[in-house]
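Enquirer: 3D model of this:
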Amino acid sequence: MPSPIPTADDLIRNGYIRRRRAIGTMMALIMFACAALSVFVTTAIVVILVEESWMFFREVPILDFLTGTMWTPVFTDAQFGVLPLLVSTLQVAFLALLIAIPMGTVMAIYLSEYASTAVRETIKPALELLEAVPTVVYGYFALIVMTPFLQKFIPGLAGINLLVPSIILGIMILPYVVSVSEDAMRAVPNGLREGAYALGMSRWQVAFRVVLPGAMSGVTAAYILGMSRAVGETMVVAIAAGQNPNLTFDPREGAATITAYIVQMSLGDLPRGTLAYSTIFSTGLLLFVITLMFNIAGFYLRKRFREVY
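Expert: Below you'll find the model as predicted:
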């Protein structure tokens, strides 16, 4: 029996199906290329850091690098103890989180559980605009405005110190903590809230005993994201925290962080291939490992506290 002759509608339909399949295949290839590019870039960064750091660690034992208390790579009697840079970096990040985590969590709870739709749609975009401010502006604001102001109230606060950059960093990472935490809290099903209200809980009890634990995986991700952002910040600490490697636990004093040192040494004054030049990559590798550890910890915490609804 001969096959029926296709009509105009059949031809149009078949052409549409072929175009749709072609577009779907093309989009799948584009998305795969983008995903592969991100993997390639990350791998290339790791390979370059390890390759450039290898020369440094052939000359300097890794134990001396991690435990030494003097960092003078360009001096005649060079010392390569990264502990002053590491302590300053972690101190700034820790102080910034002391500001961002409590404030960000409370603000996220307010936006999720208390604020009306109009208030939420006004405050959240305004808060996220803080991310658009260049970090160099934050750095000079910390140096020129905040430091002289706080010197009136904090005795012994130096003109270059770790405290003020930590406060500014806490403000800088606040939008990350608030935005991600608020999204996680709003993803908690309303059935949990309604059940808690049916049991006689007040609004703050629902927020802190039901919503916050239910969104803990997302809130933890916000904390880890803020921590990674604080550890990797460059311009604020380079401008307002100083560039002198100083092993101190007093935030009123100035000290160089890892990122500030990398900026200082990357100005083109060091000959390529020297041991001092390789310290740029060794400290960068250390910073990468620290960030990776935070991300692994965040992944574990998200997996540990994840709720499936």
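Enquirer: C-alpha only now, for contacts and for neighbours.
Expert: Noted.
Enquirer: Centre of the chain to the lengthiest helix in the chain, how far?
Expert: Using DSSP state H, we find that the single longest helix of the chain is helix 8-59. On the basis of Cα atoms, centre = their mean, to the nearest Å, helix 8-59 sits 25 Å off its chain's mean C-alpha point.
Enquirer: which other helices and strands contact it?
Expert: Contacts defined by 3 or more Cα pairs under 8 Å, 6 or more residues apart in numbering; DSSP states H and E place helix 8-59 against helix 275-305.
Enquirer: hang on, the earlier thing: skip ahead from the longest helix of the chain and say which helix or strand is next.
Expert: Moving toward the C-terminus from helix 8-59, the next helix or strand (DSSP states H and E) is helix 62-67.
Enquirer: ok, then the element right after that following helix?
Expert: Next helix or strand after helix 62-67 toward the C-terminus (DSSP H and E): strand 71-72.
Enquirer: Tell me the helices and strands packed up against that following strand.
Expert: Against strand 71-72 (3+ Cα pairs under 8 Å, 6+ apart) you get strand 79-80, helix 83-109.
Enquirer: Show me what that strand is in contact with.
Expert: With Cα atoms under 8 Å, 6 or more residues apart in numbering as the test, strand 71-72 has contacts from Ala78, Gln79, Phe80, Gly81, Val82, Leu83, Pro84, Leu85, Pro245.
Enquirer: For Thr257, see how far away the fifth one is.
Expert: Summarising the geometry, the distance separating Val82 from Thr257, computed by Cα to Cα, to the nearest Å, is 10 Å.
Enquirer: Which of these two has more residues huddled nearby?
Expert: Using other Cα atoms under 10 Å as the criterion, Val82 and Thr257 rank with Thr257 on top: 31 against 25.
Enquirer: tell me the contacts of the nearest residue to Val46 once chain neighbours are set aside?
Expert: Using Cα to Cα, 6 or more residues apart in numbering and skipping the chain neighbours, the partner closest in space to Val46 is Leu285 (7.9 Å). Residues near Leu285 by Cα under 8 Å, 6+ apart: Val46, Leu49, Val50, Ser53.
Enquirer: How about Leu169?
Expert: So, once contact is read as Cα under 8 Å, 6+ apart, Leu169 ends up touching Ala93, Ala96, Ala230, Val236.
Enquirer: nearest to Pro213, of the residues you listed?
Expert: Nearest to Pro213 among the contacts of Leu169 is Ala96, at 23.3 Å by Cα to Cα.
Enquirer: which one is the closest one nearest to, not counting chain neighbours?
Expert: Per Cα to Cα, 6+ apart, closest to Ala96 is Gly170, 4.0 Å.
Enquirer: Distance check, that neighbour against Glu51.
Expert: From Gly170 across to Glu51, the span is 34 Å (Cα to Cα).
Enquirer: for comparison, sequence B:
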Amino acid sequence: MQIWLTLLAVIVAVGGLYYAGRSRAFAVTNGDATILHSNPAFHGGMVVISGMLPAVFVLLGWTIFSRYFADASVSALLGEEFNALSELEQGAFLRSAFGLSQSQQIGDVSSLQNKAIEGYSAFFASTTLILQLVLAALIFGGGYLAWRQIRTDLRARQFVERAVSFALIAASGVAILTTLGIVLSLIFESINFFQKVPFFEFLFGTHWSPQSAFEGVGSDTAHRNSEVFGAIPIFAGTLLITTIAILVAAPVGLMSAIYLSDYATPNVRAIAKPMLEILAGIPTVVYGFFAALTVAPFLRNSGESIGLSVSSESALAAGLVMGIMIIPFVSSLSDDVINSVPQSLRDGSAGLGATKSETIRRVILPAALPGIVSALMLAISRAIGETMIVVMAAGLSANLTANPLEAVTTVTVQIVTLLVGDQEFDSAKTLAAFALGLVLFCVTLMLNIVALRVIQKYREQYD
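Expert: So this is what the prediction gives:
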């Protein structure tokens, strides 16, 4: 209920500021808006921006730093009993108390926890009212100052356009900084991991058993850890399943795109294309159930009927279902690219006596090659990053094998496995997840670079 009231208050404030600015613009010209430098709507937008922008910055700052202020306030309230705890215990205690105060589902807690919960509740109850008053003062104060500045020669349009431009730049900056933060976090934590496990032993070791990791410091610990953190088996499993998936998705998706773009009638296309794209909207856990309950038993029974030993959890089952899942990525993107090939190329090929199949093979597909490669790279990246299907259909066994009938595991599955459970964050077992994530990031980055190089090499031939 409080969220809806807040949203309603924001809408009312924005509407009121806009109406006040626009009305002021008409008032200073006695209703003749033609003598204004900027349209009255820009004057209204300027008042809205001047009123809301300071409040947004204050609210953003409070959202970021309020937890630190609350922790400091509660820590001071708890006194000596709290100070006797270690730093890690204090952090865990405060997180637990804060979560309980937010959920409002307090069970059987100690007196110290109850005191902390009451401290958090009292802190946010008092500061929320102060924050609301400050925000209201900023909104109406900023809006009033902008409202007072409205005159006939005011360049309100430039002000609004600059504000929109800064907002777009800020949005782009958030995306860039987020990517940079992800990369740096992976690098720093991976460096900590490689201090415990040698880099080349991790990349080229052939035995993966993080449950056997040793803790401690020194060269002996690093040597023993290098024997259990060899990532070649999970790299091989990832490559095997991804290869099977792309061998399924690439021909099926590309042929579907060719049929829909050049052979299907408009009525068939209107039905078939949405139905094909429904595959992209099915949750991956449903694909996992399908793989585990239908495909894997079918492959096992089929293998037994011809004398093959097929594991209940196999790379083949996971790869086949994953290939079905990524068909829409190949089909839909390839269809769009093929349709974007100029009709003049088709007409010219037909005018030279080529059949439709020859036109597709020798004209359309070469012209659409950059886009098709991009679709395949996107599908491969999607297959590499899939987790749920592999967990349910291929298992968790880090087997170094090229046999698709055996159980294997992938990088993403191991990342999830390593981060599940109650272990120290700075242990080699936990830090291995960041090293795997860094390798996965580098692989997908290289795939994107390859796709961009192909596009740059072949694009100009057909522009």
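Enquirer: returning to what we had before: what's the residue nearest to Ala96 of the first structure aligned with over in the second structure?
Expert: Mapped onto the second structure by TM-score structural alignment, Gly170 of the first structure lines up with Gly323.
Enquirer: Can you give me the neighbour number for Glu80 of the second structure?
Expert: 10.
Enquirer: Which position in the first structure pairs with it?
Expert: Checking with TM-score structural alignment, Glu80 of the second structure has no match.
Enquirer: what span of the first structure lines up against whatever helix or strand Ala136 of the second structure lives in?
Expert: Element membership for Ala136 of the second structure (DSSP H and E) is helix 111-148. Under the alignment (TM-score structural alignment), helix 111-148 of the second structure falls on nothing in the first structure.
Enquirer: got the buried residues for that helix?
Expert: Buried residues in helix 111-148 of the second structure, counted by 16 or more other Cα atoms under 10 Å: 113-117, 119-121, 123, 131, 135-136, 138-144, 146-147.
Enquirer: That one packs against which elements?
Expert: helix 2-28, helix 40-78, helix 87-103.
Enquirer: Buried deepest among the ones you listed, which one?
Expert: Sort these by mean neighbour count, taking mean count of other Cα atoms under 10 Å, and helix 40-78 sits at the top with a mean of 18.
Enquirer: Any figure for the gap between the counterpart of Ser116 of the first structure in the second structure and Ser349 of the second structure?
Expert: Matched to the second structure by TM-score structural alignment, Ser116 of the first structure sits across from Thr265. Distance of Thr265 of the second structure to Ser349 of the second structure, given as Cα to Cα: 21 Å.
Enquirer: Between the two, point out the one with more neighbours.
Expert: Shown here are Thr265 of the second structure and Ser349; by other Cα under 10 Å, Ser349 has more neighbours (18 against 11).
Enquirer: Check the first structure and tell me which residue is nearest its centre.
Expert: With distances taken as Cα atoms, centre = their mean, the residue of the first structure nearest its centroid is Arg229 (2.5 Å).
Enquirer: thought it was touching Ile173?
Expert: Yes - between Arg229 of the first structure and Ile173 there is a contact under Cα atoms under 8 Å: 6.9 Å.
Enquirer: In space, what's closest to the counterpart of Ile455 of the second structure in the first structure - neighbours in sequence excluded?
Expert: In the first structure, the residue matched to Ile455 of the second structure (TM-score structural alignment) is Arg302. For Arg302 of the first structure, ignoring the flanking residues on the chain, the nearest one in space by Cα to Cα, 6+ apart is Ser217 at 4.3 Å.
Enquirer: Need the three-state assignment for that neighbour.
Expert: helix (DSSP: H, G, I helix; E, B strand; the rest coil).
Enquirer: okay, now the equivalent of it over in the second structure: neighbour count?
Expert: Matched to the second structure by TM-score structural alignment, Ser217 of the first structure sits across from Pro370. By other Cα under 10 Å, 21 other residues sit near Pro370 of the second structure.
Enquirer: got JSON lines for the contacts of Leu169 of the first structure, with distance to Thr147 of the first structure and neighbour count too?
Expert: Shown next, in JSON lines, are the contacts of Leu169 of the first structure (distance: Cα to Cα, whole Å; neighbours: other Cα atoms under 10 Å):
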{"residue": "Ala93", "distance to Thr147 of the first structure": "18", "neighbour count": "24"}
{"residue": "Ala96", "distance to Thr147 of the first structure": "16", "neighbour count": "27"}
{"residue": "Ala230", "distance to Thr147 of the first structure": "19", "neighbour count": "23"}
{"residue": "Val236", "distance to Thr147 of the first structure": "13", "neighbour count": "26"}
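Enquirer: any idea how far stretch 117-126 of the first structure is from the chain center?
Expert: Distance, centroid of stretch 117-126 of the first structure to centroid of chain: 23 Å (Cα atoms, centre = their mean).
Enquirer: buried residues in it?
Expert: Lys124.
Enquirer: residues making contact with that stretch?
Expert: By Cα under 8 Å, 6+ apart, the list of residues contacting stretch 117-126 of the first structure reads Leu111, Ser179.
Enquirer: Mean distance between that stretch and the second structure after superposition?
Expert: With mean Cα distance after the TM-score superposition for the first structure, stretch 117-126 of the first structure departs from the second structure by a mean of 2.0 Å once superposed.
Enquirer: Show me what Met446 of the second structure lines up with in the first structure.
Expert: Match for Met446 of the second structure (TM-score structural alignment): Met293.
Enquirer: should've said Pro251 of the second structure
Expert: Using TM-score structural alignment, the partner of Pro251 of the second structure in the first structure is Pro102.
Enquirer: Could you pull up the contacting residues of its match?
Expert: No contacts exist for Pro102 of the first structure under Cα under 8 Å, 6+ apart.
Enquirer: any idea how far it lies from Ala22 of the first structure?
Expert: From Pro102 of the first structure to Ala22 of the first structure the distance is 50 Å (Cα to Cα).
Enquirer: Equivalent analysis for Ile173 of the first structure, please.
Expert: 43 Å.
Enquirer: Give the burial count for Ser165 of the second structure, as a bare number.
Expert: By other Cα under 10 Å, 12 other residues sit near Ser165 of the second structure.
Enquirer: That one maps to what in the first structure?
Expert: Counting by TM-score structural alignment, Ser165 of the second structure corresponds to Ala28 in the first structure.
Enquirer: Show the contacting residues for that match.
Expert: By Cα under 8 Å, 6+ apart, the contact set of Ala28 of the first structure is empty.
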